[in-house]
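3D, please:
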Amino acid sequence: MYRLIISNNAVKQSSKIPKPIKEKVDERIKNLSDNPFPPDCVKLKSSKSSYRIRQGEYRVVYTVD
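The predicted structure follows:
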């Protein structure tokens, strides 16, 4: 299991998401602790350890160390 560290900025930004969508985004983030490489993740070219997942029109960018 991986440990999640969520930045203060991410918490602040997520508070602006409508509640039904935020619940889905939060679930996707929680699932990253079990599998940080879900089938729909995209490796970002700008960093060797950064990835992105989407939930509807929202993106979650994260780094795996």
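
for the rest of this, base every contact and every neighbour count on C-alpha atoms.
Fine.

what about the strands in this protein?
Using DSSP state E, the strands of the chain run over residues 42-43, 50-55, 58-63.

next, the structure of the following sequence, for comparison with the previous one:
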Amino acid sequence: MYQIIFTKQADRTLRRLPRNLAKRIREKLVQISESPYGRHNNVTKLQQRSGYRIRVGDWRIIYEVEDDKLVILVLKIAPRGGVYE
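As a prediction, the model looks like this:
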């Protein structure tokens, strides 16, 4: 199982979200930590930069996987429109 680490920006965003949405995002991240590349999690590799994207409702989670350290680094959590900027 991979360890989940949040950037300061991602952590701040997650703490400011409504409780039910934050819970859904945390549950999805636990699934990702068990299988970071799994197709069943609707994981998409980013094309313009390194990393992966997962969708939770209208929100997107951008993360990178560090296999050598068994770490998932959550870079950004944002609504669909502004996540790629």
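
could you quantify their similarity as a TM-score?
The TM-score (TM-score structural alignment, normalised by the length of structure 1) is 0.84; 64 aligned residues with a Cα RMSD of 1.3 Å.

which among the strands of structure 1 is found nearest to Ile5 of structure 1?
In terms of Cα to Cα, the element of those nearest to Ile5 of structure 1 is strand 58-63, at 9.6 Å.

could I get the strands of structure 1 in a markdown table, plus columns for distance to Lys22 of structure 1 and mean neighbour count?
A markdown table is the format used below for the strands of structure 1 (distance: least, Cα to Cα, whole Å; neighbours: other Cα atoms under 10 Å):
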| stretch | distance to Lys22 of structure 1 | mean neighbour count |
| --- | --- | --- |
| strand 42-43 | 21 | 16 |
| strand 50-55 | 9 | 16 |
| strand 58-63 | 9 | 15 |
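
for the ones you listed, which one sits closest to Lys16 of structure 1?
Closest to Lys16 of structure 1 of the strands of structure 1, according to Cα to Cα: strand 58-63, at 11.5 Å.

buried residues in whichever helix in structure 1 runs longest, which are they?
Counting by DSSP state H, the longest helix found in structure 1 is helix 19-31. Neighbour counts over helix 19-31 of structure 1 (16 or more other Cα atoms under 10 Å) mark 22, 25, 28-29 as buried.

mean deviation, it versus structure 2?
Following the fit onto structure 2, the mean deviation recorded for helix 19-31 of structure 1 is 0.9 Å by mean Cα distance after the TM-score superposition for structure 1.

can you list contacts of that helix?
14-15, 55, 60 (Cα atoms under 8 Å, 6 or more residues apart in numbering).
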